[in-house]
Each structure stands twice: as C-alpha cells, then as structure tokens.
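1. Starting from these lines, generate the structure:
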Amino acid sequence: MHDPRIDALSRQLVRYSTKVKKGDLVWIDLFDVPNTVGQSLIREVVAAGGMPMVRINDAVLTREQMIHASEKQYDIIAENNLALMKQTDCYIAVRGSHNITEAADVPPEQMKMVMAKLRPVQNERVNNSRWVVLRWPTASMAQQAGMSTQAFEDFFFRVCLLDYAALLPAMNALKKLMDKAKDVHITGPGTDLRFSLKGLKSYVCGGGHNIPDGEVFSAPVKESVEGVISYNAPTIYQGIAFDSVKLEFSKGKIVNATANNTAAINKILDSDEGARYIGEFAIGFNREIKEPMRDILFDEKIAGSFHFTPGQAYEGVADNGNRSQVHWDLVNIQRPEYGGGEIRFDGKLIRKDGKFLLPELKPLNY
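-> I've put the predicted structure just below:
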C-alpha cells in the first residue's frame, strides 16, 4: 500500500522547498530509495509544470568505483555532472543508506581526489540552482537512532513535514540579531570559544534547502577563532565514526585535534590548508530532533544545538573566504541533559542551556 506521507513530502519538496514552476528542468537524484519515492517526485514535478530528470545511485557500486577511480575518470564524470547542473533549474536529492559506513574502506587518497573533483559540481548546485537534500528512512538509520523501524519512519515524517513557514518570523529575528553581532562567546563543558561575525551575513534555513531543517547559519571571520570546543554529538565523516571530538584554535586555525580516533581526524584536517579553519557557524533549533544519530542532516538541526564546521565556507553565501574539500558539521548540544552552555553576542546572553531568552526568539525553543 502506498504511504500518503510520501506524496505529502514530495509536494513539500517541489512546491515549497524548490518552488518548481512551468518549464523548470528538475534533477531528481536518488540514492538507495524505493521506486515509489521517485515516482511520487516525478508526478509532483510534472504537476507543477516541470521536466524531471532522474538519476539512480547505488552506494555499493559508488564505493567500488571510488576504490578503483582514476583522475581522468573523475575529470570526465565531474565535467558531465557540471554541464548537467548548469542546465538544471532545481535539484532534489533523496539519500537512503543501508550502511552509513559503506565508504569507510575507500583509501583516503582516493576519497580526497573524488571529493576535490566533484566540489565544483556541488558549488554550482548550491550557488545557482533551487535545491533541497534529504535523507530517506531505512532500517539502518533506525538502528543508529536506537529506534524500531516503524517508530523511526513516524519520527522521520513528523520531522520533515514540520510547518517551517510558521517559524520564519522567529528565524528572521535570529538572522537580524546575528547580522548585527560582532563578537560571539560560547561556553559549556570543555568549551570556551570566541570569534567574530563582523561583516558576515547570516542565512535562514527554513525548509528551503535541507530537510529536515531548522537553523540559521553564518561563518566566523576566518582568523578570529580562539579557544577550545568539545563536541558532544557523535558523528560519521568519510565513513568513519568519531566521538569526543575536541578542537583547539589559535588565530582561526585548529592547532590541536583529538577524538576517539585522533589519527583519523588529523588526517582529514590535513586534507588541505582550509580544513583546519572554520567555514560555518550555525544555531540549530528543530524541536522534533532531540538526540544525535550520527547523521549530519539530522544532527545539525538538533534542538538546543549549534555546529561549528571545519572546512569549506559557502561560496558567495556567508563566505569568509575559506576553501577546502572538507565541510564537516560537528555538533555541540547545549540542553541541560548534555551539560548546558551559553551563547553570547557582543556580551549579551542570547541562549542558555539550549533555550533562547529573547521573546521574539522563543518560538524556536524546544
């Protein structure tokens, strides 16, 4: 039996997130998801007057290809993908994952090469198309979240179909506050971090690009970051699981990095010069997401959290000039059960223990 929630989600992605209109060329990128998802999206795009183009991806085959990849091969792949992306008006990606660590044994030098080759395609998508990206619930994801498959599916649709439009006034109020802020001071267990936002704009994420959504992001002045941050949300990056990540900064650069796998994290941060600088600072507030599940698209939106991201800044958008093949959204949760914490803008307490204090921001509280 077809789940009507799939159609509701497709409608949100097409009508609200990407605002498909007549004549739009829409790239539908599907990764290990049921055919019913693709069918629903195709029908919704056509109903909106768009022209769907579907690409099917398989994580097992992608891993195999990356292991044996050559630079010439990925030059051709990237060239063709970039040409298609330049003709694309809207991009919708739905990414399932039967095994989130499928790429864990891809040699680091191969992963580095592939990511570097494909980075221009991602930049073109981010900067010049109306795009949205989301996960698809699988038994593997349910297991990561410590939930039954049925309970996780219900959670997924509840989170993704959140009424983002109703939160926009409070999100815009937070954006206005961040745009005016110069100095940021964040404290909490193992964290005492200072940086500047001067001259950098912030951006609202209210269901327009990532689903689930619920954040306002900017970027620190590249060389302004000082202090230490201890991340309390576990993460997976490049197929490797990390816990207890701690970063120390001097003049914006990560000068010391430790984790449960210190050698692996430093290998990632040594990918290029920009990997040891921060490309994004964001405050997350999706009230339906409370616990980390090692999935960045969910974890970066956790209620009462913020993320502080080593690597690439969004070119042309909250752009502090940092360039890297890495963009790793590491998350710190500041709710009381995670040890609490405070965020101050120009000395004024904005959020304490994960809850905003200003009346205009309280609709964003969990």
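
2. alpha carbons only for contacts and neighbour counts from here, please
-> Noted.

3. shouldn't residue 272 be in contact with residue 327?
-> No - Residue 272 lies out of contact with residue 327 (Cα atoms under 8 Å); the separation is 11.6 Å.

4. neighbour-wise, which of those two wins?
-> Legend: neighbour count by other Cα atoms under 10 Å for residue 272 and residue 327, higher for residue 327 (19 against 15).

5. Burial check on the closest residue to that one other than its chain neighbours, number of neighbours?
-> The spatial neighbour of residue 327 that comes closest, neighbours along the chain excluded (Cα to Cα, 6 or more residues apart in numbering), is residue 311 at 4.6 Å. Residue 311: 26 surrounding residues under other Cα under 10 Å.

6. same deal with the one 5 residues further on?
-> As a burial measure, the neighbour count of residue 316 was computed by other Cα under 10 Å and equals 11.

7. That one should be in a strand, yeah?
-> No - secondary structure of residue 316 (DSSP: H, G, I helix; E, B strand; the rest coil): coil, not part of a strand.

8. how much space is there between it and residue 109?
-> Using Cα to Cα, to the nearest Å, residue 316 is found at 28 Å from residue 109.

9. Now for the closest residue in space to residue 195 that isn't next to it in sequence: which residues touch it?
-> With Cα to Cα, 6+ apart as the criterion, residue 195 has its nearest non-adjacent residue at 4.4 Å, and that residue is residue 225. Going by Cα atoms under 8 Å, 6 or more residues apart in numbering, residue 225 touches 193-196, 249-253.

10. Mind putting the residues you listed into JSON lines with secondary structure, distance to residue 349 and neighbour count?
-> Shown next, in JSON lines, are the contacts of residue 225 (DSSP: H, G, I helix; E, B strand; the rest coil; distance: Cα to Cα, whole Å; neighbours: other Cα atoms under 10 Å):
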{"residue": "193", "secondary structure": "strand", "distance to residue 349": "14", "neighbour count": "19"}
{"residue": "194", "secondary structure": "strand", "distance to residue 349": "14", "neighbour count": "20"}
{"residue": "195", "secondary structure": "strand", "distance to residue 349": "15", "neighbour count": "22"}
{"residue": "196", "secondary structure": "strand", "distance to residue 349": "16", "neighbour count": "21"}
{"residue": "249", "secondary structure": "strand", "distance to residue 349": "23", "neighbour count": "22"}
{"residue": "250", "secondary structure": "strand", "distance to residue 349": "24", "neighbour count": "14"}
{"residue": "251", "secondary structure": "coil", "distance to residue 349": "24", "neighbour count": "14"}
{"residue": "252", "secondary structure": "coil", "distance to residue 349": "23", "neighbour count": "20"}
{"residue": "253", "secondary structure": "strand", "distance to residue 349": "26", "neighbour count": "21"}
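
11. here's the other one to compare against:
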Amino acid sequence: MDSRVQRHAEIIVDRAIDLQPDENVVVSMPPAAEDLRVALYEEIGTVGANPVMLARGDRGIGTDRATRAYLQQVDAADLEEPEHLLKLFEHADAAVVARPHENVAEQSDVSTEIGAAYAEAYRDVLNARLETKWCLTHYPAPADAQLAELSTEVYEDFVYDAMLKDWDAVEDHQEQMVEILDPAEEVRIVSGDTTDVTMSVADMVTLNDCGTNNLPAGEVFTAPVPDSVEGEVLFDKPVYHQAREIQGAWLEFEDGEVVDFSAEQNEAVLEGILTTDEGSDRLGELGIGMNRDIDRFTYNMLFDEKMGDTVHMALGRAYPETVGEGVEQNESAKHVDMIVDMSEDSYIEVDGEVVQRDGTFRFEDGFEE
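-> Here you go, the predicted model:
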C-alpha cells in the first residue's frame, strides 16, 4: 500500500475527526477507495472505536451503478426519507465520506427531476451526518484522473500534495483572512466586467478550513445573510453536477434571490438546481480558496473550491456553524458550489477596503493597493 494512503488515514482519524475510544464511526466510500477503507479501519482499530461501512457517500444507497439502477426505476413521488439510514447517522459519533468514481458519468442519464427529489428525500440524512464529527475527503481513482485529464500517477501526486500538508501552518496563514472577514459587515466581489456582487455577512461566523471537515482543506468561508445578495456573477469555472457539466453559469440576484440566470451549456441542469426547493435559489456560502497546491481545475469540487486565486459561492444550504445566533439560516436540500477565477482583473472588498487583488491578499508579499 502507498505510504501516502496510510498517512491520509492517520490525518483523518487523528486530526479531522479526532476519533476517541468506543466512538461509533461510519465510513462511507465505494470499492474504488478500498486501500483507504483498509487503512482507515486499521487506524480506527488502533484507536479502539467502532466502524461500520457504507458503499457510497452520506446520501448514498449503494454504488454509483446500483444507485443509477434504482433511480431509473423509482417514481419521484415514492422517494421517502430512509429512516434506517437516518438512525445510523443519528447514532454515530463520526463519519468519513469519500466519493471516488469507477465511472464519473454513471448517473448522467438520471433526470434532473429525480435527482432533485432524491436530494430532498435525503435532506435529514445529510443534516444528521453534519451533526457528527465529519470529514469529506477523496481517493485518487483512475476515473477521476481521467476526468481531470491527468495520468493516474500525476493525479495521485496532485491529490496527496493538496492533502498531506502541515495543517497547523495552513491554519495560521488562513487565520489572517478570518480576522478580516469575521467582524465584517459587507463583502463585494468584482471580476472583470462580468461579476460585481455584494452581500452582507453581518453577525455571520467565518470558519478556517484547515484539515478538519474537508481533506483537502484550504479555504476561509462564511454564510451571507440570505436576503442581502445583490448583483450578478459569472462563474467562469465549470460546475460538474449530477454527472453533467454546466459551463458559463450566470446568475443575477435581487434581495438575495436569483431573478435571472443562464448557462452556455446544460442550462436545464442549472435550472434544476435553482428550482429544487425554496432555498436553492439563494446563496448559503461564500468561500475564499487559499490552497495553492491546488493549481489546476479537476472537476472535483472538493479540490476546485480550495484552489488559490478563486472564490466560490454555493447555492442552497448554509452550514449551521457559519450562521450567527439569531440570524436566518438558508435551508435547502442542495449545496452546489460554483467558482469565480480571481487571478486577473479582480478584487475582494471588505467594508470598502480591498483585501485581495488579482489573487494576492493584503497580508502577502506583492499585494498592491
């Protein structure tokens, strides 16, 4: 076994979920991640905790092929909350999820309508998982390397360079951005002549993603006040959702809601996201990517949203930890991240002051006012 897989498992158990003796942990990942599953079980056994295995992610009912077969046959009206899976997560202390693929397009012929109904039926399961000590991570399967247009070896190097870092040092560096954003009232994101959007973050909580819930980590993120978002955004990086690629997604916001939208490719998929439920046409997250070891787009949002010189905004559900006391939380079955390249002709403004220009933060060398 690759020694990097063992190190990955150690970081998950020791840092990301801080697993303790006798705790119950759900390991949710497909056979494509078998080496990581084995390494995790070894680490869990060393701790003295109690694992149980699922064949897919937090909302999964099986492998990608099995899930496709089910969704091809079931009626959307018959999709109900799976109480047995909900009970599993309600009794878990921790959860580790990875979603490598054997075929990244396995569910490309599942309708957007059934996909939305599926997400809605599993909403409480997702919420229960997020109430545990959870970690979402990745294993470099060949199908994901192919999607990234990389050889398996190069993709493995890319994945582990992004994940096996000194996360204490990352935490210290990113905390400088947390100190700027956490007490802020308003954020403005400008990129070229296609993106100019403002949002209130007053009383929201800014989190430092530094090797706990996500591996790889490498972002600072918060939640906007749901009805405060104004302006337009062109997401110039693709969105890969339900095995379909959305290109050139453009959104216009008024009073927090999307009032107009378009996409150069798969606009119907974007529309399916926006019409899932009452909260899916509002933003639930603003994130600032700071992991510069993620230096290329790979169609894996777990990595792409952390990419240096980017920001991302998520339609749908806000993470409860980012919502301040007494402030409305955006609720939705969806949480779909979309990315804006901030490397050129771009800036982030916090309470009227530019804090990042063309990807460089004001606390870094090379920043220009």
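
12. What lines up with the residue nearest to residue 195 of the first structure in the second structure?
-> For residue 225 of the first structure, the aligned position in the second structure is residue 229, judged by TM-score structural alignment.

13. again, but for residue 106 of the first structure
-> In the second structure, residue 106 of the first structure lands on residue 110 (TM-score structural alignment).

14. Does that match touch residue 68 like I think?
-> Yes - assessed by Cα under 8 Å, residue 110 of the second structure is found in contact with residue 68 at 6.8 Å.

15. All the helices of the stretch 201-350 of the first structure, residue numbers only.
-> For the stretch 201-350 of the first structure, the helices defined by DSSP state H, counting those that start in this stretch occupy 262-269, 296-299.

16. oh sorry, the question was meant for the stretch 51-200 of the first structure
-> 59-67, 71-87, 108-128, 139-145, 149-160, 164-180.

17. Of all these, which one comes closest to residue 240 of the first structure?
-> For residue 240 of the first structure, the closest of these is helix 108-128, at 10.9 Å, according to Cα to Cα.

18. Between helix 71-87 and the closest one, find me the angle.
-> Per axes from the mean of the first three to the mean of the last three Cα atoms, to 10 degrees, the angle that helix 108-128 of the first structure makes with helix 71-87 is 10 degrees.

19. Just the residues contacting helix 108-128 of the first structure, thanks.
-> 66-67, 69, 71, 74-75, 78, 81-82, 85-86, 89, 91, 131, 238, 271, 314-316, 325.

20. So among the residues you listed, which ones count as buried?
-> 66-67, 74, 78, 82, 85, 89, 91, 131, 238, 271, 314-315, 325 (16 or more other Cα atoms under 10 Å).

21. Looking at these, spot the one nearest residue 336 of the first structure.
-> residue 238 (30.4 Å).

22. got a list of what the counterpart of residue 199 of the second structure in the first structure touches?
-> The alignment partner of residue 199 of the second structure in the first structure, by TM-score structural alignment, is residue 195. By Cα under 8 Å, 6+ apart, the contact list for residue 195 of the first structure reads 183-185, 220-221, 224-226.

23. Could you rerun that using 6 Å?
-> With contact set as Cα atoms under 6 Å, 6 or more residues apart in numbering, residue 195 of the first structure has these partners: 183-184, 224-225.

24. With residue 133 of the first structure instead?
-> By Cα under 6 Å, 6+ apart, the neighbours of residue 133 of the first structure are 92-93, 210.

25. For residue 331 of the first structure, state which of those residues is nearest.
-> Distances from residue 331 of the first structure to the contacts of residue 133 of the first structure, taken by Cα to Cα, are shortest for residue 210, at 16.2 Å.

26. From residue 110 of the second structure, how far out is the alignment partner in the second structure of the closest one?
-> The alignment partner of residue 210 of the first structure in the second structure, by TM-score structural alignment, is residue 214. Separation of residue 214 of the second structure from residue 110 of the second structure (Cα to Cα): 28 Å.

27. Give me the more crowded residue out of the two.
-> residue 214 (23 against 17).

28. ok, the more buried one - contacts?
-> Contacts of residue 214 of the second structure by Cα under 6 Å, 6+ apart are 135-137.

29. again, 10 Å this time
-> Contacts for residue 214 of the second structure (Cα atoms under 10 Å, 6 or more residues apart in numbering) come out as 12, 16, 96-97, 134-138, 163, 302-303, 306.

30. got those residues as CSV, with distance to residue 220 of the second structure columns?
-> CSV is the format used below for the contacts of residue 214 of the second structure (distance: Cα to Cα, whole Å):
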residue, distance to residue 220 of the second structure
12, 20
16, 16
96, 21
97, 21
134, 18
135, 16
136, 16
137, 17
138, 20
163, 16
302, 14
303, 14
306, 9
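
31. Apply the buried test to those and list what passes.
-> By 16+ other Cα under 10 Å, those give 12, 16, 96-97, 134-138, 163, 302-303, 306 as buried.
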